[in-house]
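Visitor: Any chance you can model this:
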Amino acid sequence: MEIPSFDLAGKTALVTGGSKGIGFGMAMALGHYGADLAIVGRNPQDGEDAVRAFKEKGMQAEFFQADVTDKAQVARIVVEVVGHFGKIDILLNNAGMNIRKPLTEVEEADWDQVLATNLKGIFLVGQAVARHMITRNKGRIINVSSILGSIGLPNQTSYAASKGGINQLTKVWAAELAPYQITVNGIGPAYIKTPMTEKWMSDPKRYSEIVSSTLLGRIGELEDLAGPVVFLASDTSAYVTGQILYVDGGWLAR
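Guide: Now for the predicted structure:
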């Protein structure tokens, strides 16, 4: 029996939305285990700042500017990433956003913006990268979902709909891509502490509500996503596909 490795050396990971937030944290974990990082985002300054941080840790990383809701831009960056690194072994399909409003106040433009980024963007990038991976007969696709893909919370109409859609895309793609030895899984975080979420998490009432909903009694940290994403990206998960791995402190077990 040969024990598979978590080592990602020699592999290239394309990470959308990898310049900040949970995307940055998960990209850092992939880079720590040896993956070369292709960071995709809309904001060049954020992207270059992230790449600098990765390189300061001794990682190989480059930034590629694109809007994941634009098919032509997605096609371009896949070509650019393959041209630069030679291949794409891992896709961390992470780019996303949220507009929190009660149902009666959600504008059509709000719905369109959230679904375009969170669901259409996942589809476009996944489709383009899958075409490349099929030619290599191998690959790992990891779609970033949320506990909101499985539960309902107030003021999350568009976001929850997009994450539920991601869960179903993950299962369908797993079935379609299995013949090519491409695994497709999802990560479903609960609330994770990042610079972007710290402000509203500083509200004592909201913080207490979140903490009381988790069995472990705390907010998630970026480090809590490191193990799950490396597991799904590495050879250790070769027989795992079509799954959503919830990183939620036990929220869904309540």
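Visitor: only C-alpha atoms for contact and neighbour calcs from this point on.
Guide: Noted.
Visitor: which of the residues in the longest strand along the chain are buried?
Guide: The longest strand of the chain (DSSP state E) is strand 182-189. The neighbour-count check on strand 182-189 (16 or more other C-alpha atoms under 10 Å) flags 182, 183, 184, 185, 186, 187, 188, 189 as buried.
Visitor: These into JSON lines, with extra columns for distance to residue 68?
Guide: Below are the buried residues of strand 182-189 laid out as JSON lines (distance: C-alpha to C-alpha, whole Å):
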{"residue": "182", "distance to residue 68": "22"}
{"residue": "183", "distance to residue 68": "22"}
{"residue": "184", "distance to residue 68": "19"}
{"residue": "185", "distance to residue 68": "19"}
{"residue": "186", "distance to residue 68": "18"}
{"residue": "187", "distance to residue 68": "19"}
{"residue": "188", "distance to residue 68": "20"}
{"residue": "189", "distance to residue 68": "21"}
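Visitor: those strands in the protein, which residues are they?
Guide: Going by DSSP E, the chain shows strands at 12-16, 36-41, 61-65, 90-93, 139-144, 182-189, 244-247.
Visitor: who wins for proximity to residue 207 among these?
Guide: Closest of the strands of the chain to residue 207 is strand 182-189, at 16.2 Å (criterion: C-alpha to C-alpha).
Visitor: what angle separates that closest one from strand 139-144?
Guide: 20 degrees (axes from the mean of the first three to the mean of the last three C-alpha atoms, to 10 degrees).
Visitor: this one next, for a side-by-side:
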Amino acid sequence: MYPQFDLTGRVAMITGASKGIGFGLAKAMAHAGAKVAVAARNGEELDQLVSEIRADGGDAVAFILDVRNVKEIDSVINGVKMHFGRLDILVNNAGLGDNHPAVDVTEEDWDNMMNVNLKGLFFCCQSAGKIMLAQGYGKIINMSSQASVVGIVDHAVYCTSKGGVNQLTRVLALEWSSRGVNVNAVGPTFTYTPGNSERLDDPAYLEGVLGRIPNRRLAEISDVAGAVIYLASPASDMVTGTTLMVDGGWTAQ
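Guide: So this is what the prediction gives:
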């Protein structure tokens, strides 16, 4: 029997899908055959994404979602199930990545990042998990980071939030995998997107980053999508509770 990476017939929801990695993940998963529900705060960008997916022959629908609002999470995820009849895959991509020296972090900085990167992610897992457990099948993929396992200067809050994502992923896998719901995470290195282009277009900053990556290149959205599609597909049915690094070897050092 050969591994199957096809997502045909599966329903996938991607949070933070209006731009960057989430935008690319949604298109890649639709290309792999999934029906996709894309969610974020920016409706115009979501509409553009849906139009592009449909133009390529895919099936997509948009939902406005702020993952800091737990009631909104339940409403949207239940709306996805009502629209498609089921929910098979959740990609928790919504996140913040601001950097602050530790001595300058405010309570607001801490709460803003934790509310999105960890609290919102958990309640998306919980809401989708209820549907998937009732189905007896589901794949949850949480967006972590290489910063979840190595320290990054001026990223105390971010690193803490992503470390929490890894630990949460392990616990949910222990609780749910015996009931058909696999939970994993993906940990990308620096990935070039419009949101971080200002830093990565600085030659000095870029050289500092590339000096830590044995592959000597930044990740591309397609690199991250490959890992996500693997974890969403039947090929990964025996994989749960793990964080798959897409870091060009950064964390191997």
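Visitor: hang on, the earlier thing: would TSV of the strands of structure 1 with distance to residue 196 of structure 1 be doable?
Guide: Conversion of the strands of structure 1 to TSV gives the following (distance: least, C-alpha to C-alpha, whole Å):
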stretch	distance to residue 196 of structure 1
strand 12-16	17
strand 36-41	16
strand 61-65	21
strand 90-93	19
strand 139-144	17
strand 182-189	15
strand 244-247	19
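Visitor: Please, where are all the helices along the stretch 1-150 of structure 2?
Guide: Along the stretch 1-150 of structure 2, counting by DSSP state H, counting those that start in this stretch, helices occupy 20-31, 43-55, 70-84, 107-114, 121-135.
Visitor: what's the shortest one in contact with?
Guide: In other words, helix 107-114 of structure 2. When contacts are defined by C-alpha atoms under 8 Å, 6 or more residues apart in numbering, helix 107-114 of structure 2 is touched by residues 95, 96, 97, 98, 157, 158, 161.
Visitor: 10 Å instead?
Guide: 68, 95-100, 106, 117, 119-121, 156-158, 160-162, 164 (C-alpha atoms under 10 Å, 6 or more residues apart in numbering).
Visitor: Please indicate which of those are buried?
Guide: Buried, going by 16+ other C-alpha under 10 Å: 68, 95, 99-100, 117, 119-121, 156-158, 160-162, 164, out of these.
Visitor: Can you tell me which of those is closest to residue 251 of structure 2?
Guide: residue 162 (14.3 Å).
Visitor: what's the spacing between the residue nearest the centre of structure 2 and residue 164 of structure 2?
Guide: What sits nearest the mean C-alpha location of structure 2, by C-alpha atoms, centre = their mean, is residue 93, with 2.8 Å. The spacing between residue 93 of structure 2 and residue 164 of structure 2, counted by C-alpha to C-alpha, to the nearest Å, is 15 Å.
Visitor: Name the nearest residue to residue 154 of structure 2, ignoring sequence neighbours.
Guide: Nearest non-adjacent residue to residue 154 of structure 2, counting by C-alpha to C-alpha, 6 or more residues apart in numbering: residue 101, 4.2 Å away.
Visitor: you'd agree the one you found is up against residue 153?
Guide: Yes: with contact defined as C-alpha atoms under 10 Å, residue 101 of structure 2 reaches residue 153; the gap is 7.5 Å.
Visitor: The longest helix along structure 1 to strand 139-144, inter-axis angle?
Guide: For structure 1, the longest helix by residue count, based on DSSP state H, is helix 157-177. Per the same axes, to 10 degrees, the angle that helix 157-177 of structure 1 makes with strand 139-144 is 160 degrees.
Visitor: By how much does helix 157-177 of structure 1 deviate from structure 2 on average?
Guide: By mean C-alpha distance after the TM-score superposition for structure 1, the fitted helix 157-177 of structure 1 averages 0.4 Å away from its aligned residues in structure 2.
Visitor: can you give me the angle that helix makes with helix 108-115?
Guide: Using the same axes, to 10 degrees: helix 157-177 of structure 1 against helix 108-115 is 30 degrees.
Visitor: Helix 157-177 of structure 1 packs against which elements?
Guide: helix 108-115, helix 121-136, strand 139-144, strand 182-189, strand 244-247 (3 or more C-alpha pairs under 10 Å, 6 or more residues apart in numbering; DSSP states H and E).
Visitor: What's the separation between the closest residue to residue 125 of structure 1 other than its chain neighbours and residue 65 of structure 1?
Guide: Once flanking residues are discounted, residue 125 of structure 1 sits nearest to residue 74: 6.1 Å by C-alpha to C-alpha, 6+ apart. Going from residue 74 of structure 1 to residue 65 of structure 1 by C-alpha to C-alpha gives 10 Å.
Visitor: Much appreciated, bye for now.
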